[in-house]
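1. below are the sequence and a predicted model; questions follow.
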Amino acid sequence: MPELPEVAALTSFVAENGGGQKVSKVSVSALGLLATVEPAPAALVGATLTATTRHGKFLDFQFSPSSSRQADRPIHLVLFLARAGWLRWSDALSSVMPKMGGPIAMRLWFENGSGFDLTEAGSRKSMTLWLVKDPLQVPGVAALGPDALTLTLEQFADLMARSPSRVKNVITDQRSLAGIGNAYSDEILHTAMVSPFAVAKKLTDDAVARLYASMRSVLITASSRLEGQEAARLKGEKRSGMRVHGMFGLPCPVCGDTVAQVEFADKSLQYCPTCQTGGRKLADRGMSRLLT
């Protein structure tokens, strides 16, 4: 799933390549993609891409209509890529209309011939798109907690102190902290030398400070590495920067111990026993107790 660094890089890439361009055509070919009725996708035709931003893991593309009437406010295309969604850019986008139910969920053309496809791999379709006049009309955006890169240490410490949940769950709960998902949370916890199953409110002040510093360091480093990359290269660049996530069975780059994992129904987490859990392996199947 794209997280804060990838979403930030995608918004920058689209701004650089599509900013100031006028939409010539839009085709939505996945019935479950669009979560809003008005404005209709056709309302984007003739509008100009004037701004791009992100809200946590949501992308927000602002299109300003050609009319200068007060009632014609900009339209925000808000996109949640979910686990398997992606934006595929082309400087010379195919003129062919995508087939209903095919691999392309939406195709948007600009007048200069460029544009992008929205695609989603697999049979489970969770990618969602909203067309709204205000991003806060999107329930997921309205419910977001503070952004992971704008939170102060004091605010972060207060968040930890108030939560009885596992620390990994806290930092990936978008209502508490926006932008971090499964992959970067593994990296942050490993860098901070904190167990993913540690209870947030029981962390020492030192552990909280390490976790906060690691969160900023991991996200800023990843964002810097991805900045300026083409959209097609972002997934590969993300994987290349991982130290423990997705590295089950490989040596930890810090201590050389074997990276372990805990599997859940629809995902898994990876960690280093030596760096994070005092050399002990966490019980699998989502159980929080340690094996003895």
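-> Thanks, I have it. In this text, all values refer to a predicted model and were calculated from it rather than measured experimentally.

2. all contacts plus neighbour counts: C-alpha atoms, from now on.
-> Noted.

3. apart from its neighbours in sequence, what residue is nearest residue 209?
-> Nearest-residue entry for residue 209: residue 153, 7.2 Å, with adjacent residues in sequence omitted and distances by CA to CA, 6 or more residues apart in numbering.

4. can you give me the neighbour number for the one you found?
-> Using other CA atoms under 10 Å, residue 153 has 14 other residues around it.

5. what of the one 3 residues further on?
-> Residue 156 sits with 19 neighbouring residues when counted by other CA under 10 Å.

6. next, it: secondary structure please.
-> Secondary structure state of residue 156, per DSSP: H, G, I helix; E, B strand; the rest coil, is helix.

7. can you tell me the element the nearest residue to it once chain neighbours are set aside falls in?
-> Ranked by CA to CA, 6+ apart and with sequence neighbours excluded, the top spatial neighbour of residue 156 is residue 212, at 7.0 Å. Secondary-structure assignment from DSSP states H and E places residue 212 in helix 205-226.

8. on that earlier part again, the residue nearest to residue 156: how many residues sit nearby?
-> Residue 212: 22 neighbours (other CA under 10 Å).

9. centre of the chain to the next helix or strand after the helix holding residue 212, how far?
-> Of the helices and strands lying after helix 205-226 in sequence (DSSP H and E), the nearest is helix 234-240. The gap between the average C-alpha position of helix 234-240 and the chain average comes to 13 Å, counting by CA atoms, centre = their mean, to the nearest Å.

10. what's helix 234-240 packed up against?
-> When contacts are defined as 3 or more CA pairs under 8 Å, 6 or more residues apart in numbering; DSSP states H and E, helix 234-240 sits against helix 4-18, helix 205-226.

11. presented hereafter is structure B, for comparison with structure A:
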Amino acid sequence: MPELPEVEALKDFLTEHLSGRRIVRVLPVAVSVLKTYDPPLDAVEGREVAAVHRYGKFLDLETDGGPHFVTHLARAGWLRWRDRLPDGPPRPGKGPLAMRVALETGEGFDLTEAGTQKRLAVHVVRDPREVPGIARLGPDPLAADFDEKAFAALLTSERRRLKGALRDQSLVAGVGNAYSDEILHAAKMSPYKVAASLTPEETARLYRALRTTLTEAVERSRGVAAGRLKAEKKGGLRVHGRTGEPCPVCGDTVREVSFSDSSLQYCPTCQTGGRPLADRRMSRLLK
């Protein structure tokens, strides 16, 4: 899933490639992708892109004097830039293509989504705050005014475990499954630790890990072409997606806890005092 660093890099990429250019056609391929009807999808056609914004994991193409084209790439979506779009309209089918946006220059981009769970979303709205997911976003963790005091205030009454709290977009915007693992590993904290139980020193350590991990990921992604961002993200991860590999900090084996639709990875030595966390899915299989 694209998270804050990748979406920030896509924002920069699209700012360079779209700003001042006119959208001539928007071609939906998957019926499930469009989540709004007023303004209509074709309301962005014939308009120039005035600016590109990021809200958490949402991308917003602001058109000149017109509506906003907002997309959320969800779990398996992606944006694929094309220097030259194919001739003719795309054909609906079983492929990953969900929507195509064409520019007057012949360039454009495709929104694609792999897998069977279709969650990629496009909203055409007059104001990005009309998108429910944007309206309920918490603060951006890289915002200049998001300091340690503001972060501590969010955690004061947060009774969930850190893994779940960091992934909650209404608490902190833009962090998903991968970077929550990376942040907790950098902070040397168990994903099962209750957020409200953190001491002031632990809160400060988690805040530093949050800011540093995301800032470094953004810097690694900056200037990378859209098509290479997935590989860049994977290459920069230390524990997420690296089950069975040695921890780059201590050399212990990275372990995994599986859930119904996701998993987390962690280092026992760095994060849980050497104790493996119970994998409930595996425990049920062994009963």
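-> Looks like it arrived, so ask away. What you see is a predicted model, and the numbers here were worked out from it, not measured in a lab.

12. coming back round to it: what's the most buried one of the helices and strands packed on helix 234-240 of structure 1?
-> Here the criterion is mean neighbour count by mean count of other CA atoms under 10 Å, and of these the winner is helix 4-18, at a mean of 22.

13. show residues contacting it.
-> Around helix 4-18 of structure 1, the neighbours that count as contacts under CA atoms under 8 Å, 6 or more residues apart in numbering are 49, 51-54, 56-61, 110, 114-115, 179-180, 219-220, 222-223, 226-231, 234-235, 238.

14. one more: stretch 222-241 of structure 1?
-> For stretch 222-241 of structure 1, contacts defined as CA under 8 Å, 6+ apart pick out 4-6, 8-10, 12-13, 87-89.

15. aligned partner of residue 275 of structure 2 in structure 1?
-> When the structures are aligned by TM-score structural alignment, the residue of structure 1 matched to residue 275 of structure 2 is residue 280.

16. what residue in structure 2 is paired with the residue nearest to residue 156 of structure 1?
-> Using TM-score structural alignment, the partner of residue 212 of structure 1 in structure 2 is residue 207.

17. still on that earlier bit, surely the residue nearest to residue 156 of structure 1 meets residue 153?
-> Yes - in terms of CA atoms under 8 Å, residue 212 of structure 1 counts as a neighbour of residue 153; the distance is 6.5 Å.

18. and the strands in structure 2?
-> Along structure 2, the segments classed as strands by DSSP state E run 23-28, 49-55, 58-63, 68-72, 77-82, 97-103, 108-113, 121-125, 255-258, 263-266.

19. to residue 183 of structure 2, which of those lies closest?
-> Proximity to residue 183 of structure 2, assessed across these by CA to CA, is greatest for strand 263-266 (10.4 Å).

20. the closest one maps to which residues in structure 1?
-> The counterpart of strand 263-266 of structure 2 in structure 1, counting by TM-score structural alignment, spans residues 268-271.

21. ok, residues contacting that stretch?
-> With CA under 8 Å, 6+ apart, stretch 268-271 of structure 1 has contacts from 182-183, 186, 190, 195-196, 244-248, 259-263.

22. can you select the buried ones among the residues you listed for me in ChimeraX?
-> Entered in ChimeraX, the line below selects the buried ones among the contacts of stretch 268-271 of structure 1, by 16 or more other CA atoms under 10 Å:
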select :182,183,186,190,195,196,244,245,246,247,248,259,260,261,262
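
23. please list the members of the contacts of stretch 268-271 of structure 1 that lie in helices.
-> By the criterion of DSSP state H, membership of these in helices covers 182-183, 186, 190.

24. need those residues in CSV with distance to residue 168 of structure 1, can you?
-> Rendered in CSV, the data for these read as follows (distance: CA to CA, whole Å):
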residue, distance to residue 168 of structure 1
182, 8
183, 11
186, 8
190, 11
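
25. widest-spaced pair of the residues you listed?
-> The two members of those with the most space between them (CA to CA) are 182 and 190, at 12.6 Å.

26. I'd like to know how many residues surround the aligned partner of residue 128 of structure 2 in structure 1.
-> In structure 1, the position corresponding to residue 128 of structure 2 is occupied by residue 135, as judged by TM-score structural alignment. Residue neighbour count, defined by other CA under 10 Å, stands at 21 for residue 135 of structure 1.

27. same check on residue 40 of structure 1?
-> Counted with other CA under 10 Å, residue 40 of structure 1 comes out at 12.

28. wait, it touches residue 131, no?
-> Yes - at 7.4 Å, residue 40 of structure 1 counts as touching residue 131 under the criterion of CA under 8 Å.

29. tell me the residues of structure 1 aligned with stretch 157-173 of structure 2.
-> The counterpart of stretch 157-173 of structure 2 in structure 1, counting by TM-score structural alignment, spans residues 162-178.

30. now for the aligned residue in structure 1 for residue 82 of structure 2: which residues touch it?
-> Counting by TM-score structural alignment, residue 82 of structure 2 corresponds to residue 90 in structure 1. For residue 90 of structure 1, the contact set (CA under 8 Å, 6+ apart) comprises 114-116.

31. neighbour count and distance to residue 44 of structure 1 added to those residues, as a markdown table?
-> As requested, these are exported to a markdown table (neighbours: other CA atoms under 10 Å; distance: CA to CA, whole Å):
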| residue | neighbour count | distance to residue 44 of structure 1 |
| --- | --- | --- |
| 114 | 18 | 15 |
| 115 | 25 | 13 |
| 116 | 21 | 14 |
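
32. once you map the residues you listed onto structure 2, which are still in contact?
-> Under the criterion both residues aligned by TM-score structural alignment, their matches' CA atoms under 8 Å, the contacts of residue 90 of structure 1 that remain in contact after alignment to structure 2 are 114-116.

33. which of these sits closest to residue 200 of structure 1?
-> After measuring those against residue 200 of structure 1 - CA to CA - the closest member comes out as residue 116, at 40.9 Å.

34. my guess is the closest one meets residue 87, correct?
-> Yes - the pair residue 116 of structure 1 and residue 87 passes the contact test of CA under 8 Å, sitting 6.5 Å apart.
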